[in-house]
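In: Okay, here's the prediction I keep looking at, along with the sequence it came from:
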Amino acid sequence: MDLKLIVLGLLIQGPAHGYELRQRLQRDLYPFLAASAAPLYYALRKLEEEGLVTHWSETKGRRPQRYVYRITEKGKRHLQQALLKGLKRLQRPPFDLDVTLYFLDLLDRGEVVEALKERLKELRKLRFLLKRQRENLPEHHEGAEEIILEHNRRMVETEIQFVKDLIGTFSDDRRGSSHRAG
């Protein structure tokens, strides 16, 4: 996740103070990332150092002083270029599961099948949650959330099919040999 890119994307919608940005991250992008305050403020400082955002301070009533951030023209150009680059870039996503798959022969086949069944159960829960999130989108949403949820749903569907296939493979292997490799 490139938090700086996300911040630029939020700021192109208009100036905002840090707390407001954090609220928007949590409200609008919650299903897709975990946002905390520390990395957000670090990203804002870095963006300012790079000349991509500026800030000014304001005080409203008796509230404490706060900084309001605005994207610069340079920031707008950078955002446009980064978004286009992101669409073109093909990068294999890292999967922690791949390391486990590499060493599967070290495990008992029965344990592998049981663990895969648990994974399948969790994937089905995730698929259900994604479906619910999509159904609960407000009617006036701008479409980005729906596109992202559909992307995630398809990734989960693919993973479900892959795990089902693995269960079949290891169930067949287990009939022939249930020993622990190694």
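Out: Thanks, I have it.

In: drop to CA atoms for contacts and neighbour counts, all remaining ones
Out: Will do.

In: What segments of this structure are helices?
Out: Using DSSP state H, the helices found in the chain span residues 3-11, 18-28, 37-49, 73-88, 96-102, 109-135, 144-176.

In: most packed of those?
Out: helix 3-11 (a mean of 19; mean count of other C-alpha atoms under 10 Å).

In: now it against helix 37-49, angle please.
Out: Counting by axes from the mean of the first three to the mean of the last three C-alpha atoms, to 10 degrees, helix 3-11 points 80 degrees away from the direction of helix 37-49.

In: Can you give the distance of helix 3-11 from its chain's centre?
Out: Taking C-alpha atoms, centre = their mean, to the nearest Å, one finds helix 3-11 lying 14 Å from the centre of the chain it belongs to.

In: Ok, stretch 168-180 next?
Out: 35 Å.

In: do the same with stretch 9-19
Out: Worked out by C-alpha atoms, centre = their mean, stretch 9-19 lies 20 Å from the chain centre.

In: So what touches it?
Out: Stretch 9-19 is contacted from outside by 21, 40-41, 66-71, 76, 79, using C-alpha atoms under 8 Å, 6 or more residues apart in numbering.

In: run the last query once more with 10 Å
Out: Outside stretch 9-19, the residues that touch it by C-alpha atoms under 10 Å, 6 or more residues apart in numbering are 3-8, 21-22, 24-25, 37, 40-41, 44, 53-58, 66-73, 75-76, 79-80, 83.

In: residues contacting the residue nearest to the spatial centre of the chain?
Out: Against the mean C-alpha coordinate of the chain, by C-alpha atoms, centre = their mean, the closest residue is residue 32 at 3.7 Å. With contact taken as C-alpha under 10 Å, 6+ apart, residue 32 is in contact with 1, 25-26, 145, 148-149, 152.

In: hold the first one in mind and look at this next one:
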Amino acid sequence: MMSKNEIAILGLLSESPMHGYQIHQEITRREMDYWAKIKLASIYTTLTRLEEGGLIKSEKEKVGNTPERTVYSITEKGRSGLSDMVEYFLREDDRPEWPFGLGVAFIQGAPRERVLAALHHRREKLTQCDLDLHDHLIKLKEQIPFNWFLLIENAHKHMKLELEWLDQLTAQVQAEPHWGLAWPPELKLKHQKAHEASTRALSTKAA
């Protein structure tokens, strides 16, 4: 299976032949290093691997007095591979890493004031990101292909939901009467009973 870097580069080359620096610029301009975690440092390694696999080809180009450069283009084999990977990624139910989720799961392990400060900091960053996405939508409407526009719109909608949810979490942290306890007394008792029942059921099944 291809890596994210490989499908990103094949996708860009399916739009137009490019040299390495152009690919770097496009990935940066479309912020694919951020939302798709495309590794800029390994672009040339990926190009070499794709060319060795026959998915792309290269030729030298010299324009005027500029230094000679290598221009890459996608092959028919590359287009076929790209088609397969597009279908795979659209179907795939991925589960991205979510370190923030771990922070929320064990949120009672930190002092309330530090948690609130961290959540406030996160909200400021997300708010700025939300504003940036909104500006992108206004600026790029009817200027980019529909799929790229909808990709930005999807991120914008998710960001708004994230901000609403973050406000709910912050309110709960502020109001929680048993701060510092992973399990409030009434819930801890229920949890223990459920755990004991599960243990007995497993023991009975094993016997």
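Out: Structure's in. What do you need? Model, not experiment: these values are computed from the prediction.

In: sorry, back to before: same list, the helices of the first structure, but as JSON lines with distance to residue 182 of the first structure please.
Out: JSON lines is the format used below for the helices of the first structure (distance: least, C-alpha to C-alpha, whole Å):
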{"stretch": "helix 3-11", "distance to residue 182 of the first structure": "43"}
{"stretch": "helix 18-28", "distance to residue 182 of the first structure": "47"}
{"stretch": "helix 37-49", "distance to residue 182 of the first structure": "44"}
{"stretch": "helix 73-88", "distance to residue 182 of the first structure": "43"}
{"stretch": "helix 96-102", "distance to residue 182 of the first structure": "14"}
{"stretch": "helix 109-135", "distance to residue 182 of the first structure": "12"}
{"stretch": "helix 144-176", "distance to residue 182 of the first structure": "16"}
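
In: separation between the nearest residue to residue 119 of the first structure once chain neighbours are set aside and residue 130 of the first structure?
Out: Once flanking residues are discounted, residue 119 of the first structure sits nearest to residue 163: 7.8 Å by C-alpha to C-alpha, 6 or more residues apart in numbering. Distance of residue 163 of the first structure to residue 130 of the first structure, given as C-alpha to C-alpha, to the nearest Å: 18 Å.

In: now residue 83 of the first structure
Out: The separation that residue 83 of the first structure has from residue 130 of the first structure, given C-alpha to C-alpha, amounts to 25 Å.

In: How about residue 116 of the first structure?
Out: According to C-alpha to C-alpha, residue 116 of the first structure and residue 130 of the first structure sit 21 Å apart.

In: before we move on, what about residue 55 of the first structure?
Out: Residue 55 of the first structure sits 37 Å away from residue 130 of the first structure, going by C-alpha to C-alpha.

In: What's the match for residue 65 of the first structure in the second structure?
Out: Taking TM-score structural alignment for the superposition, residue 65 of the first structure sits opposite residue 68 in the second structure.

In: What's the local residue count around that match?
Out: Here the count is done by other C-alpha atoms under 10 Å, and residue 68 of the second structure has 11 residues near it.

In: OK, contacts around the spatially closest residue to it that is not a sequence neighbour?
Out: Leaving aside its chain neighbours, residue 68 of the second structure sits nearest to residue 62 (4.5 Å; criterion: C-alpha to C-alpha, 6+ apart). Counting by C-alpha under 10 Å, 6+ apart, residue 62 of the second structure touches 68-71.

In: what about residue 2 of the first structure, distance to residue 40 of the first structure?
Out: For residue 2 of the first structure, the distance to residue 40 of the first structure - C-alpha to C-alpha - is 11 Å.

In: and residue 175 of the second structure, what pairs with it in the first structure?
Out: Using TM-score structural alignment, residue 175 of the second structure lines up with residue 172 in the first structure.

In: I'd like to check which residues are in contact with residue 70 of the second structure.
Out: Residues 18-21, 57-62 are the ones in contact with residue 70 of the second structure under the rule C-alpha under 10 Å, 6+ apart.

In: how deep is the spatially closest residue to it that is not a sequence neighbour tucked in, by neighbour count?
Out: With sequence-adjacent residues excluded and distances taken as C-alpha to C-alpha, 6+ apart, residue 70 of the second structure is closest to residue 60, at 4.6 Å. Here the count is done by other C-alpha under 10 Å, and residue 60 of the second structure has 10 residues near it.
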